[in-house]
Structure formats: C-alpha cells, structure tokens
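J.: 3D, please:
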Amino acid sequence: MNPTPTVVLVPGLRDHVPDHWQTVLATRFAGAVTVPPAADARLSRDTQVTALHDTLSRIRGPVVLVAHSAGVHTTVHWAARHHRPVRGALLATPPDFDTPLPAGHPAPRTLRENGWLPTPRTPLPFPAVVAASTDDPMARFGRVVEMAHDWGSRVVDLGPVGHLNPASGYGDWPQALDLLREFGCRPAPDTEASA
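T.: Here you go, the predicted model:
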C-alpha cells in the first residue's frame, strides 16, 4: 500500500489569512506543511521557488502540492527547475500574469522584472488538477484552461467562485478534500466529520 503523502500548501503572495481555505485545509491533514511566506523580496519568483524547494527538501516520502493563485506559478516554475517526485498537485485559480491584473496587483512589467514571465507552459512532470473559476477577476476561464492544457493537467470547472478566497466568500472549500483524495490524501480522522 502506498504511504499517505504529505500535503504541502503553496500560498500565493498574500499574507497569512486565518480563514483562507488553505489555512483551514492545513488543519485537516496530519503533518501538512505550508510554505512560509517570504520575509522580504516577496515579489521575487526566485525567492518563492527557493522557499518551496527548501520546504520540499525537508520532507521524506511522497508529497502532494496544493497551490493557490500565484502559488500555482511558484509551483510550475519550481517544476521547470527541480526534480523531486510529486504524487500530484491541486492548482487552484491561477492568475493570468500575461494580462493586466485588477488594480492593486502587480503589472505585467513588474512581474516580468521579478522573473514570473514568461509563464512555463510545458507539461508538468506529475499529475495535476487545475481548479478554475468562471468569473475569476485574476484570469479569464479560457486562459486558465489553456494553461492547464499546456501543463498536461485536468481541469475542474468550479463555476462562479471569484478568486476562491475569503474576499469571494470562500474560507472553507470542502471540494478540495475530494480532489485531494484522488492523490491518496486522507484527512485526519477527527476532521472527517467537519469536512
């Protein structure tokens, strides 16, 4: 029987948010690990990729990555540079960095200067599910489907869930548990009833 993988949460560029679904999800899996936010150089792709790589280097055994927003881009940039077995990845609502984002977010030029562009568009070396919103202000649904196709990933249409964050009304996201079970992840027994 395959050992249960460690769930590794890859946040976006946000600060820690207690009611974010990733934060809630971390409490549901024994031994779940969250990639720590960068203290400085937060916009640097290299800083984010290094943080993910350092986190993964401390984990023995299989892992499943759970990335949200810019964390999806961290994950695909990491996968283009590093080789470590990954059982699977849940990639939720990736933004489209090639298109200007809403006010208050970095412009494409800033993202390029910090190493985020171009977005890797080669197949990922592990199975992945891209969870896409039909009304995400950070990316048109069709663009997310294109990225998922290029990454060799299956697309799950979440419907109109905004950016799948607390601002869109999403703290808990129970569907994530079902998607993670596909990769052999099992919630801690004492959290099953609340899931």
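
J.: for the rest of this, base every contact and every neighbour count on C-alpha atoms.
T.: OK.

J.: flag every buried residue along stretch 174-184.
T.: 176-177, 179-180, 183-184 (16 or more other Cα atoms under 10 Å).

J.: residue 192: what's its closest spatial neighbour, skipping adjacent residues?
T.: residue 28 (7.9 Å; Cα to Cα, 6 or more residues apart in numbering).

J.: next one: the one helix or strand residue 76 maps to to chain centre, how far?
T.: Assessed by DSSP states H and E, residue 76 sits inside helix 70-81. Helix 70-81 sits 9 Å away from the centroid of its parent chain (Cα atoms, centre = their mean, to the nearest Å).

J.: list the contacts of it.
T.: Applying Cα atoms under 8 Å, 6 or more residues apart in numbering, the external contacts of helix 70-81 come out as 10-13, 45, 48-49, 52-53, 67, 91-95, 116, 119-120, 124-125.

J.: next, the second sequence, to be compared with the first:
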Amino acid sequence: MTTPRVLLLPGWQNSGPGHWQSRWAALHGFARVEQDDWLWPRRGDWMARLEETLLDGDGPALLVAHSLGCHLVAAWAGHSRHTARVAGALLVAPPDLERADMPPQVQTWAPMHRQPLPFASTAVLSANDPYCDASRGLQLAAGWDSEIVTLGAAGHVNADSGLGDWPEGIALLQALAARAGLTLGAAAA
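T.: Below you'll find the predicted structure:
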C-alpha cells in the first residue's frame, strides 16, 4: 500500500495550538497548507495555494479540512484539473456559509459548491455546531457524496470541543485512507 501525504486545511483564522489539526501536525508530522491571509480569506487565493501545494509534492494526498477548509476542498475540486492528486478528504464541521449571521470575512465564499467530489470523502458533523444546523450539514455532505459521521454534541469540532489529540478522528482518517487503498503508516498508528 502507498503512504499518502496528509495536508491539513484549517478554516478561517487558522487552527490554534490546542486545535486537533495543530496537534496532529506535531504528533504525526502532517503538513499544514499555510494561507497568506487567515483573517480575510479569499477563495481564489486559498484555492491557488492548495493547487500549488498539491503540484509541489509527489504521490497521492489526503486532505484534512476543518470548517472553511471544507469549502476550500469543494471549491477547488470544482475547478481544478488536478483532482486525481487527491485520494480522499476528511471534511470536519463544514459551516453554512449562506446563513445571514455569518461574519463578513467569509460571506464572499457563498454560494457554496455542492457538487459531488471526485474522490472519496467523509464528512464529520456535530449535532450542535453553532455555524451549521444539523440538517444543513447533512445536505452539504450529501451534495458532496460524502460518507457521513455524526459525532453528537461536539460543537464546532475545534479546540473548544475538548477533543485533545482526537484519536477517533485519526481512526476516521485511517478508514478513509483504506477506502482509497492507502495506509497512513506508523506515524498515525
């Protein structure tokens, strides 16, 4: 089995040190896709950075997106000619960007891309996500043709959710890798 590159795609304002994405980078050596502007994200700029990162590396990649990073994956997949470089995506806590109460910094990301993704994906949803009603999260995941995992009441599935290193998330990533015929290797075991 091939070992993929794992690319972390944080959402708006990046993921702080207590966030599971940051902990995974430290524990497992996963690479964070750094954006030039975390506070006023421009969809086109973020898509270009993801494209550059994927073209700079070898082998298949697994994308691990949180919040706005989920919409980055959907928007990028709808436009890129290089989607074959991605073996799968773990999409955690996608927000509903079309709600009237979303911050102005992310309103330019609407309308949301809802087309099926051209690679395996798992959407991880929370029953009480303050940025996405449960029914809307299910609609997004269905539009992306994602396998759906519901965590119950886990908030926005971030540092405030108290997940720590989130071993359950690593298990979901390992299952996604296996669906794509890949293995994460010893670092994430």
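
J.: distance check, the residue nearest to residue 192 of the first structure against residue 185 of the first structure.
T.: Taking Cα to Cα, to the nearest Å as the measure, residue 28 of the first structure falls 10 Å from residue 185 of the first structure.

J.: and what about residue 142 of the first structure, helix, strand or coil?
T.: Three-state call for residue 142 of the first structure (DSSP: H, G, I helix; E, B strand; the rest coil): helix.

J.: the second structure: which residue goes with that one?
T.: The alignment partner of residue 142 of the first structure in the second structure, by TM-score structural alignment, is residue 135.

J.: returning to that earlier point: go through the helix or strand following the helix holding residue 76 of the first structure and flag the buried ones.
T.: Sequence-wise, the next helix or strand downstream of helix 70-81 of the first structure (DSSP H and E) is strand 88-92. Residues of strand 88-92 of the first structure classed as buried: 88-92 (neighbour count, 16+ other Cα under 10 Å).

J.: now the angle from strand 88-92 of the first structure to helix 70-81?
T.: Interaxial angle of strand 88-92 of the first structure relative to helix 70-81 (axes from the mean of the first three to the mean of the last three Cα atoms, to 10 degrees): 140 degrees.

J.: who touches strand 88-92 of the first structure?
T.: Taking Cα under 8 Å, 6+ apart as the rule, strand 88-92 of the first structure contacts 63-69, 72, 126-132, 164, 179-180, 183.

J.: that one vs the second structure, average distance?
T.: With mean Cα distance after the TM-score superposition for the first structure, strand 88-92 of the first structure departs from the second structure by a mean of 0.4 Å once superposed.

J.: how far away from the center of its chain is that strand?
T.: 6 Å.

J.: how long is stretch 51-70 of the second structure from one end to the other?
T.: End to end - Cα to Cα - stretch 51-70 of the second structure spans 15 Å.

J.: which stretches in the first structure count as strands?
T.: 6-10, 33-34, 63-68, 88-92, 128-133, 154-159 (DSSP state E).

J.: which among those strands is found nearest to residue 192 of the first structure?
T.: Closest to residue 192 of the first structure of those, according to Cα to Cα: strand 6-10, at 15.9 Å.

J.: many thanks, we can stop here.
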